Every structure is written in structure tokens, then in C-alpha cells.
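# The following block contains a protein sequence and its predicted model.
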Amino acid sequence: MSTSIFELRHQDGKARAGVIHTAHGDIPTPIFMPVGTVGSVKAVAPDDLAAIGAPIILGNTYHLYLRPGHKLVERHGGLHGFASWPGAILTDSGGFQIFSLNSLRKLREEGAEFRSHLDGSKHLFTPENVVDIQRSLHSDIMMVLDECVPHGADYAYTDKSTALTTRWALRARRHYPAGTAHNLLFAITQGGFFRDLRQRSIEELCAHDFDGFAIGGLSVGEPKPLMYEFMYDLAPRLPQDKPRYLMGVGTPLDIVNGIAAGIDMFDCVLPTRNARNGTLYTSLGKINIKRREYAEDDGPLDPQCGCYACRNFSRAYLRHLYVSKELLAFRLNSLHNLTYFLDLVRGARQAILEDRYADFLAGVTAVYPEEAAQAAGG
């Protein structure tokens, strides 16, 4: 498929500002993608997501295949129609979910056999049928089936797994040739924490015409300095003219460092999960809204944020909702955190376009000193 799917607009150091063209709109990069695993970003509605300017969300092939079923979703116009979401959708292949099942799955050349975590029924995901399922979901960006190798796996296992992931990716590309319809197909590079295996994975996959390339297998339990070391090393090795996606990462500090490394796309459940636990991200750092110190705080959650929660409610009210276990707390907290993450990547993009990304990175790093020290090995 033509490399015009991705336009690189500007670069500041390794940090990139670009645009990904999809069937459901253009996606300015760098971008953070809210996670809607089962076709819904938890606690928020599609109009909320549109209001905060999210151009793309995620769904998960494994979960949607098991419930409600991809054919039912297809009959309702794919995920866009079923979930009333007009923007772009990326679907993960479900590989990470399958391989986290441990005793409930078996790997073989044909694919991954697994038992449903819902009812124990047996299923088989192959590189081919995972593409077919995602096409039924009408995904704008489809991910190939891969194995996510856990941190601590030895060289022999990682070598064998990485080779299998590569063979599966090439089978997916053959099943869905470049230039077919409007769905984009991204490959996932693996290789654990072995540099030669990572390099081989990148070389073998990037020799083929995938529409984008992901770095898989980071943030899987490794120390933070090791994750950063590999992130900074691997991102520039991916093709310059294709989108680069770091899967399942991460914190605000992870994201701005990933952008500095040359990565374009990020996703993580962190903003919505932490919102439901009362942890909120602000321009001044993280706030635990259930703390007693906010009980009579009349100020906005974040004076620099323009989200619905910050424009209309005090910290005292947000704390009251949370400690009272009111469901509105989930919505307002989630809206705020998602706005923060989207504003973060929008700010990063503007800084890249204005050749001041180093200052932007330093500014965000200063807000999270403890995490920065951890990332530096302190």
C-alpha cells in the first residue's frame, strides 16, 4: 500500500509530527488512543470522546470475538455503527490477551488455541482468521497476531517465539495483500530484551509492505530504565515513512519520552483505570482526589484544563462524588484524565512543529520527579 497513508510533517530531533490517513478521518501524530476494549471506553460516551477531540479509539479482537461476536458487530455496521463512533478505530489482534491466559492456551504453527475466560470453550486464532475478524469489525487499523514474550524469557524461547511471530505476520500480509480495501494492517516487532533478536525482527518485517509497525513486548514487567533503553534504541530503526506504534505504554512520562525516541502512537488503560481509582493527572502532577485535604477545596481540579469537569466542578465536589461512590465520579474523572492525555500529545505535536520539543520534554519531566528518577535508575 502507498506510503501516503502517513505524512511526516516535521521532525525535531527524533520527535515526529505527522498525519495518518484512515477511512474514518485523519489522525494527527503523535497521538494517544483511548482504550475501549469491548467497544466502549469505560465510563464515557462517544459524544464525550468527540468533545475532547479523540480522533481514534481502540477495540480488542479477543474480547469482541467472544462477546458479542464479530458477526453480530458486522451486522450492525461494524464497530463504528454498533458503538456509534464516527472516528477511526484500531483493533488489537488479541494476542496479548491470549498469551496472558497461560494454562488456557497452546501455541502451534497454525495459530494460538485457547479456552475462553468466559465459559471455557475452545477456540483457535490464526493469522488469517484474526484479520478476517478485524475486517468484520470494520477496523481502520488491524494488528497482526503475535506472541508477547514476558520479561525474563530466555534466549532460546524468545528466539523461537520471535520467528513464529514473524511467520504469522507474513501469513497475515499474504492473506490480506497491500492495497486491499480500506483497512490498514500493522506488523508487530518482537524479540524480548535481546538486541539481535529485536534487530532481526525489525529487518524481516520491515522488508514487507505493512502500513505501519509496532513495538511489542515492552512494559511487560521489566525495570523502567530497561524499557526506556530499548524504546530509545528501537524506535529509530523502524521505517521513517510509516507510523510507529508503542503498544500498551503508558504514563505521561513514558509517552513524552516515547515521542522523543521517534514514536507516533500510544495506548494505555491508565487514564481511565486510574480515574476510577481516584488518581487524576494535572498540570501540577498527580492528585488522589479521595484525600481529605480536598474536602473543602473550592478550586478547579486543574486550572489549566478546559475539560467539562474542570470548567464546572470544584475539587471538593469531585471528592464528594468519589467518596460517596457516585457513578458520575467515574465519568468526570475519566473525562479529565483522557483530556489530559490528549492535551499532552497535542502539546507535544505543537512543540515539535515549533522546534522546542526538548523544552517541552523537560517541562513534563519536572512534573513527575519520582517517576523520572525511577526511569533514570534512581
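Received the coordinates, thanks.
# Please count neighbours and contacts with C-alpha atoms only from this point.
Noted.
# give me the number of residues near residue 373?
Using other Cα atoms under 10 Å, residue 373 has 13 other residues around it.
# In which helix or strand does it reside?
Using DSSP states H and E, residue 373 sits in helix 369-375.
# Please enumerate residues in contact with that helix?
224-225, 228, 253, 365 (Cα atoms under 8 Å, 6 or more residues apart in numbering).
# can you redo those residues as a markdown table with distance to residue 347 and secondary structure?
Formatted as a markdown table, these follow (distance: Cα to Cα, whole Å; DSSP: H, G, I helix; E, B strand; the rest coil):
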| residue | distance to residue 347 | secondary structure |
| --- | --- | --- |
| 224 | 24 | helix |
| 225 | 25 | helix |
| 228 | 21 | helix |
| 253 | 13 | helix |
| 365 | 14 | helix |
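# Buried ones among the residues you listed?
Buried members of the contacts of helix 369-375, scored by 16 or more other Cα atoms under 10 Å, are 224-225, 228, 253, 365.
# List just the nearest of the residues you listed to residue 200.
residue 228 (19.9 Å; Cα to Cα).
# Spatially nearest residue to that closest one (excluding sequence neighbours)?
Spatial nearest neighbour of residue 228, chain neighbours left out: residue 375 (7.1 Å); criterion: Cα to Cα, 6 or more residues apart in numbering.
# Alongside the first one, take a look at this:
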Amino acid sequence: QVFSLIYRTANKRNAISDAGCTFLNPINGDYNFLSPEISQIIQHKLGADVVTVLDVPMRHDASTNEVRKAIKRNTEWALRSKRKFLELNGLSENDFNNPKIVRPKLGAVIQGGNDFELRKESALSLLEVGFDFYNFGGPPIHKDKNWYKTAPIGFNHELIHFVSELIPNDKIKYAMGIGSPDDILYSISVGWDVFDTVLPTRNGRHGYLYVTKGEGDTHYDNYDVLHVKNKECEFDEKPVDSTCSCECCKNVTRAYLRHLIKINDPAGWRLSSIHNLTFYNNLLNH
């Protein structure tokens, strides 16, 4: 989010330096400073069980030299983050490596854009520092694809597979921001363990519903999509997905859900989110 705030507005005071990053607070107009150490303090005060270092993401159009410079800073920030993490939790390096000690888990973020060698360089430098889990940083997409308009077509299968093999299997592999059902299932097949994505809820609010094969109007490898706002659903009395037993599918028709979303009734957004989250859970459980 900080990365987005910094690059979304052309303001010289929005900046990333070795010390940390300065950005404009869009709520009150104040400028804030966030460093690797401050990030750890915030997460510690929140009582987080899963903690992530402050990383250095890159724009998709960054040059090789820019990415290499960012990787160096990313590793330095990760090292500073770990030092602060140990200090805040009263741990030594030996304590950190002792599996008998109960403590929060700390993860680092592998960067490098679409460059395989730079990804390897980032991963190896972070493995040398030592963390509990390793995240895939940045969207794994081909440079000639637009993430928002062509996903999952633009998904870089080779890159996500390559980075997974760089991480030891005794470490948790976290694929940040992935993704569509097909992308998640592929990522699982090449070793990734943990995922997070806004797609079920964000897409649900726009009437984009994930359904079982044969139930939707658009077809992918492991699922269909039902665009419930389409005219075809205006008088459709079927549930969103006849194979689903979620609160949405048990209680409302496609026609009524379409009506709720079209009039911006929060109940429609909630029901769509419930269905999509149920679909994701069922797919992964199977």
C-alpha cells in the first residue's frame, strides 16, 4: 500500500531511501515515515503471530539496474527487520533457530521482477539471513500482459515454479497476492503453501462469481465464472451454483442477487463474497 501511495502521486516528498519510505497520508494529508524497524514495532504492538519484513517492491517497467539496486536494499531492510524482531521478542539468533521456542513467525519477501537470475540473487541473499517463511513479491506476470485485463492468461508459470524451487521445503512458501483458482492450484502443484487474494470479495462485489464447471458463462481450467449482472440473469430463478450449499446459494436466486448488486445493496455484496469464499474453500479442500 505504501508503494502504491508513493508512486500514485507525483510528489517529491513521496520517496524511498535506504532509511525507509516517506509517503502522504491520503486521509489527513500528513506525511508519514516508515522504516523496517518501525514496521516491526507496529506489528509487535498489534500482537501479530505472522510478521513480515518491510520489503522493496518495484514497478513492472523498472530497468535491470533499478531492480538490482532494489534487491540490495530489500536484503538490507530484511536484515534490519530481523534484528529489530529479535530485539522486540527478546531473542538471540540461537533462540530464533530453536524450534522448541514458541514465538511469532517472521518472513521475508523475494523480489526481482521477471528476471530469473535476479530472483535467485534475492532468494539466496535472504536465505543467508534466515527466516521462517519466504514470500513471492510482486505479481508473477509476463511483461507483455496486463495483470488486470488478461489474468489468468498472463500468469508466469515458469517464474513461480522457479522461485519455489529456490526455497527449502522445510520453509513455508507464501505466494502473496495469488490469485485465481487456476493460479492457486498450479502454485500448489509446484510447492507453494500459503496464499492471500482480494479476488473472491472484490470480484464478488462486482457480480463476478466463481462457480463449478458447467454452471457459469465463462470457462477456465478448474472453474467457471458467472457474471450475474448480465441481462441473462435478470429472471433466472436458479441458485448461483446448484452444487453449492452456502448462504447465498441456499437462500437467493441469481435474479434476486443481480437485483441487489445492481442497486448497490450491501446485502448483495455480502452474499456474493460469502459464495466466492465458500467456493475457494471447497475447491482447496478437495
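Received the coordinates, thanks. Nothing here was measured: the structure is a model prediction, and the numbers come from that model.
# quick one: TM-score?
Taking TM-score structural alignment, normalised by the length of structure 2 as the basis, the two superposed chains have a TM-score of 0.82; 254 aligned residues with a Cα RMSD of 2.0 Å.
# on that earlier part again, go through the contacts of helix 369-375 of structure 1 and say which is closest to residue 318 of structure 1.
When the contacts of helix 369-375 of structure 1 are compared against residue 318 of structure 1 (criterion: Cα to Cα), the nearest one is residue 253, at 25.1 Å.
# What does that closest one correspond to in structure 2?
Aligned against structure 2 by TM-score structural alignment, residue 253 of structure 1 finds its counterpart in residue 182.
# In the stretch 51-200 of structure 2, what residue spans correspond to helices?
Using DSSP state H, counting those that start in this stretch, the helices of the stretch 51-200 of structure 2 run over 64-88, 93-96, 116-129, 147-150, 157-166, 181-189, 199-205.
# Can I get the ones you listed in TSV including distance to residue 211 of structure 2?
Formatted as TSV, the helices of the stretch 51-200 of structure 2 follow (distance: least, Cα to Cα, whole Å):
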stretch	distance to residue 211 of structure 2
helix 64-88	39
helix 93-96	43
helix 116-129	35
helix 147-150	19
helix 157-166	23
helix 181-189	11
helix 199-205	11
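# count of neighbours near the residue mapped onto residue 169 of structure 2 from structure 1?
Under the alignment (TM-score structural alignment), residue 169 of structure 2 pairs with residue 240 in structure 1. If you count neighbours by other Cα under 10 Å, residue 240 of structure 1 ends up with 14.
# who are the neighbours in contact with the closest residue to residue 126 of structure 2 other than its chain neighbours?
Among residues not flanking residue 126 of structure 2 along the chain, residue 75 sits closest, at 6.2 Å (Cα to Cα, 6+ apart). Contacts for residue 75 of structure 2 were tallied using Cα under 8 Å, 6+ apart; they are 122, 125-126.
# Report the separation between the match of residue 253 of structure 1 and residue 192 of structure 2.
From residue 182 of structure 2 across to residue 192 of structure 2, the span is 13 Å (Cα to Cα, to the nearest Å).
# What of residue 122 of structure 2?
18 Å.
# quick one: which of those two has more around it?
Set residue 122 of structure 2 next to residue 192 and count neighbours by other Cα under 10 Å: residue 192 wins out with 25 against 21.
# show me where the stretch 151-286 of structure 2 has strands.
172-176, 194-196, 208-211, 218-219, 224-227 (DSSP state E, counting those that start in this stretch).
# which one of those strands has the most crowded surroundings?
Of all those, strand 208-211 has the most neighbours on average by mean count of other Cα atoms under 10 Å, namely a mean of 25.
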